[in-house]
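1. can't give you the sequence, but here's the structure:
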């Protein structure tokens, strides 16, 4: 029996507007240079901070989901990570726990930090702190964040990557994750 539990999904009638969330704006060395609302950060292409958590069940299957069509970034795209932006003044670690628990609709997630990298694609730029976690209980994904979900094997996910539209930062993070976990010297490959 799991010591973890699911929690109620937040009320979708909550007036909080994600575009109004205050974020730290950072430089190319991940040093805070100011703050701005998320909508402005996206509109102006300001560098900010995000967390990515690869969640597996005890059988090694990966939690994969489709983002809702109301998301500010990559609406309706698939993702193999739960996560999101780091709020102003928030640490990467606390954001990783918060985001994993919010999106999975659970309590008790204990993410393990792997590495950090700067994602840049066109006008998009954010620091990504990557984590992994195992979850052995039921999930109740946040309805305003997750439109569909399933637990896929690595092979199933590889097939879906060729078929489905995935978020670009998630694709990049997953490629880096696979390279970091590959046996032997990935550069020699």
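-> All right, it came through fine. Bear in mind the structure is a predicted one, so any value in this text is a computation, not a measurement.
2. from here on, contacts and neighbour counts on C-alpha atoms
-> OK.
3. need the contact list for the nearest residue to residue 120 once chain neighbours are set aside.
-> Of all residues not flanking residue 120 in the chain, residue 126 sits nearest, at 6.8 Å (Cα to Cα, 6 or more residues apart in numbering). Contacts for residue 126 (Cα atoms under 8 Å, 6 or more residues apart in numbering) come out as 46, 47, 48, 49, 50, 118, 119, 120.
4. can you check residue 84 too?
-> 50, 51, 52, 95, 99.
5. now swap in residue 165 and tell me
-> Counting by Cα under 8 Å, 6+ apart, residue 165 touches 77, 78.
6. what separates it from residue 113, distance-wise?
-> Separation of residue 165 from residue 113 (Cα to Cα, to the nearest Å): 26 Å.
7. any idea which of the contacts of residue 84 is closest to residue 16?
-> residue 99 (15.8 Å; Cα to Cα).
8. name the helices or strands packed onto the helix or strand hosting the closest one?
-> Here residue 99 sits within helix 92-104, counting by DSSP states H and E. The contact analysis (3 or more Cα pairs under 8 Å, 6 or more residues apart in numbering; DSSP states H and E) places helix 92-104 against strand 48-56, strand 82-85.
9. in that helix, what counts as buried?
-> For helix 92-104, the neighbour count (16 or more other Cα atoms under 10 Å) marks 92, 93, 95, 96, 97, 98, 99, 100, 101, 102, 103, 104 as buried.
10. okay, now residue 6: neighbour count?
-> 16 (other Cα atoms under 10 Å).
11. ok, and here's another one to check against it:
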């Protein structure tokens, strides 16, 4: 099955499942679905940052400070967070990512998806998927902050990062 054929749950503005559709149709028609964002840090507390491959369906060649992706049909956010983190980092045996908060991302052009944000510590050697990750590094948060206005970031990841900063400031 290609990524475009993967079946996703379609959800309403209250995050209730109202149907299912292939990912390609979800993206083409702007149907509301679910995504997970997992902030991975190494033992030194540095953030995993990567640049997406040019072949990605959405936001190709953009930088991201999260691993994650869409939640499959019938899958929970927690299940998707662990699956996506292990897949994108190229590891197995990660601790269960810790759920932090959920928000409805809106791209300003009528597209939106429910976004659950997690964090996980990855002390294992990473081997990111070559189909998904063109470049990666663990960077100190100060360097990530310095790059926010310099690199082309995925917009939903940038929104999640800004919300995570606010969450930490008030938590």
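-> Received, thanks. Because the structure is a prediction, the values reported are computed rather than measured.
12. Flag every buried residue along stretch 152-171 of structure 1.
-> 152, 153, 157, 166, 167, 168, 169, 170, 171.
13. Dump the contacts of residue 84 of structure 1 into TSV; add distance to residue 24 of structure 1 as well.
-> Shown next, in TSV, are the contacts of residue 84 of structure 1 (distance: Cα to Cα, whole Å):
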residue	distance to residue 24 of structure 1
50	10
51	13
52	17
95	13
99	17
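14. any idea how far the most centrally placed residue in structure 1 lies from residue 101 of structure 1?
-> With distances taken as Cα atoms, centre = their mean, the residue of structure 1 nearest its centroid is residue 83 (2.5 Å). Residue 83 of structure 1 sits 9 Å away from residue 101 of structure 1, going by Cα to Cα.
15. again with residue 142 of structure 1
-> 9 Å.
16. tell me the SS of the aligned residue in structure 2 for the residue nearest to residue 120 of structure 1?
-> Aligning on TM-score structural alignment places residue 126 of structure 1 opposite residue 113 in structure 2. With DSSP: H, G, I helix; E, B strand; the rest coil as the basis, residue 113 of structure 2 sits in strand.
17. what's the distance between residue 113 of structure 2 and residue 107 of structure 2?
-> Counting by Cα to Cα - residue 113 of structure 2 and residue 107 of structure 2 are separated by 9 Å.
18. next one: residue 163 of structure 2
-> 15 Å.
19. which of these two has more neighbours?
-> Ranked by neighbour count (other Cα under 10 Å), residue 163 of structure 2 and residue 107 place residue 163 first, with 16 against 12.
20. Run through the residues that contact the counterpart of residue 82 of structure 2 in structure 1.
-> Aligning on TM-score structural alignment places residue 82 of structure 2 opposite residue 97 in structure 1. Neighbour list for residue 97 of structure 1: 109, 110, 111 [criterion: Cα under 8 Å, 6+ apart].
21. How about residue 60 of structure 1?
-> residue 153.
22. what's the distance between the counterpart of it in structure 2 and residue 153 of structure 2?
-> Mapped onto structure 2 by TM-score structural alignment, residue 60 of structure 1 lines up with residue 45. Using Cα to Cα, we find residue 45 of structure 2 at a distance of 21 Å from residue 153 of structure 2.
23. Tell me which residue of structure 2 matches up with residue 49 of structure 1.
-> By TM-score structural alignment, residue 49 of structure 1 lines up with residue 34.
24. Go ahead and build a ChimeraX selection from the buried members of the contacts of residue 126 of structure 1.
-> This is the ChimeraX syntax for the buried subset of the contacts of residue 126 of structure 1, where burial follows 16+ other Cα under 10 Å:
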select :46,47,48,49,50,118,119
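25. Tell me how far residue 20 of structure 2 lies from residue 26 of structure 2.
-> 9 Å.
26. Overlap in contacts, the two.
-> 8, 10.
27. what about the strands in structure 2?
-> Secondary structure of structure 2, counting by DSSP state E: strands at 7-11, 17-22, 34-41, 47-52, 63-64, 67-70, 98-106, 112-121, 133-139.
28. Residue 171 of structure 2: which of these is closest?
-> strand 98-106 (10.1 Å).
29. That closest one - contacts with which helices or strands?
-> strand 112-121.
30. Please pull up the equivalent of residue 175 of structure 1 in structure 2.
-> Using TM-score structural alignment, residue 175 of structure 1 pairs with residue 162 in structure 2.
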